[in-house]
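Chemist: one predicted model, sequence on top.
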Amino acid sequence: MLDAAAAVFAAKGIASSSVTDIAEAAQLTKGAVYSNFASKDELILALMDEQVSQRLADAIKAFEMVPDLNVAVQAIGHSLVAAIHADGTWQNLLFEYIGLARRDAEMREELARRRRENRAAVARQITRLAEARGVELPLSAEELTVTILAISNGLAMEGGIEPAAVPDDLFARLMALILGPALEAE
């Protein structure tokens, strides 16, 4: 169902898609969709949660596979930018949903709640990885998480408009600037 929803949203956008469209694409009834998700918004948010979880898992894997911290940060950066270039659909949906939520208090509140949960999950992993490597972070894990998300979303936006504007190593270079002292101590 999530795959069908992602395909429908990618083709038509969030605002122009309906639960009926998603049910048809998934070869289900509308009732079957509603038995799993209370609304189209809940379905979109589930897609976003799935994407965040997958990107976090990919980043952790890239980081843990490389013993050298500098190389690990570059591996994460390349992984993230490759994901941005490979499939902009998820970013487009996030940006569209943010635009819709800015005008709807209930949507905005639920999006904010989920983003807080996602940021907390990322911050926990940053803390765990920093402690495992004995690295002193230049910002709190929470602040570093917000910074990473802001930069990656900004790069995704720019890359979605003009892919050549976002070189494959740009995110890694930015992280190296932010993490500079921690990387030098390694």
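Modeler: Arrived safely.

Chemist: when you work out contacts or count neighbours from here on, use the C-alpha atoms and nothing else.
Modeler: Will do.

Chemist: what about residue 100, which helix or strand?
Modeler: Following DSSP states H and E, one finds residue 100 within helix 89-101.

Chemist: list the helices and strands that helix packs on?
Modeler: helix 2-12, helix 40-64, helix 105-133, helix 141-161 (3 or more Cα pairs under 8 Å, 6 or more residues apart in numbering; DSSP states H and E).

Chemist: below is an additional structure, to be compared with the one above:
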Amino acid sequence: MSRVRTRPTRDDTRDKLFEAAARVFEEQGIGGASIETIAAAAGFTRGAFYSNFKSKDELIIAMLEDHVEQSIGRIRDLLERHRNLPDFLDALKSMNRGAQDPLGRSPLLHMEMILFVARAEKRRPELAKRLRARRKLVTDIIETTARNSGKKSVLDPTWAGALVLALEDGFRLHRLIDPETTAPDSFFRAIGDLQRAMGISAA
């Protein structure tokens, strides 16, 4: 009879540390949260933390990387199933961004972590790498949906991707700061306006 594995895998451990860190960061702040508290919240020892991450900064970088990878994976899956822009946007609106992703459930913590990393200039290339990956994703979406619509965009796709990403980040921040005057669908309304300006509206 085969033995049942009871010890968590490395991925299981990392996922639990991500979830625990998100809770602790929200409760105590990123700067005030200790490695011991994060490990305890995940049900692990301090040694288990250090077997996965060298420092709290490395944990944060890994959480941001995991968030971007999960987001890109989910959105590319959507694009495979919905290759024209109206259908893709409808699917994107209903996508569960928080599934197995603590930063997807907490946009404010996500931004706080980005700013925390950005304070250290030597860490900014880590953020830049993920920003470029997000821009490429949006550029690919624009190129694919424009091609499938049979229309050529009047804007350079790379520049259009940068615009779309800036709109998303900007409206997310505005929504956090002033939800009363920033409607939940502000980003998608802006995308509709940009879509028409680019000449790739649905026929």
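Modeler: Nice, thanks for sending it over. Fair warning: this is a prediction, and the values are worked out from it, not measured in the lab.

Chemist: and residue 18 of structure 1, how far from residue 111 of structure 1?
Modeler: Residue 18 of structure 1 sits 19 Å away from residue 111 of structure 1, going by Cα to Cα, to the nearest Å.

Chemist: oops, could you answer that again for residue 4 of structure 1 instead?
Modeler: Using Cα to Cα, residue 4 of structure 1 is found at 21 Å from residue 111 of structure 1.

Chemist: out of those two, which sits in the busier spot?
Modeler: residue 111 (20 against 16; other Cα atoms under 10 Å).

Chemist: any idea what residue 54 of structure 1 aligns with in structure 2?
Modeler: Aligning on TM-score structural alignment places residue 54 of structure 1 opposite residue 70 in structure 2.

Chemist: whoops, I mixed them up, residue 30 of structure 1
Modeler: With TM-score structural alignment as the criterion, residue 30 of structure 1 lines up with residue 46 in structure 2.

Chemist: mind checking how far its match is from residue 147 of structure 2?
Modeler: Going from residue 46 of structure 2 to residue 147 of structure 2 by Cα to Cα gives 52 Å.

Chemist: still on that earlier bit, and the helices and strands packed on helix 89-101 of structure 1 as TSV, adding distance to residue 86 of structure 1?
Modeler: Below are those laid out as TSV (distance: least, Cα to Cα, whole Å):
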stretch	distance to residue 86 of structure 1
helix 2-12	14
helix 40-64	13
helix 105-133	22
helix 141-161	10
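
Chemist: so which of those comes closest to residue 186 of structure 1?
Modeler: helix 105-133 (8.5 Å; Cα to Cα).

Chemist: for that closest one, name the packing helices and strands.
Modeler: Here helix 105-133 of structure 1 touches helix 40-64, helix 89-101, helix 141-161, going by 3+ Cα pairs under 8 Å, 6+ apart.

Chemist: so which of these comes closest to residue 125 of structure 1?
Modeler: Residue 125 of structure 1 lies closest, by Cα to Cα, to one member of these: helix 40-64, at 7.8 Å.

Chemist: distance from the closest one to structure 2 after superposition?
Modeler: With mean Cα distance after the TM-score superposition for structure 1, helix 40-64 of structure 1 departs from structure 2 by a mean of 3.0 Å once superposed.

Chemist: buried set for that helix?
Modeler: Within helix 40-64 of structure 1, the residues that count as buried by 16 or more other Cα atoms under 10 Å are 40-45, 47-48, 52, 56, 59-60, 62-63.

Chemist: tell me how far the helix or strand just after that helix lies from the chain's centre.
Modeler: Next in sequence after helix 40-64 of structure 1, counting helices and strands by DSSP H and E, comes helix 69-86. When C-alpha coordinates are averaged (Cα atoms, centre = their mean, to the nearest Å), helix 69-86 of structure 1 and its chain have centres 13 Å apart.
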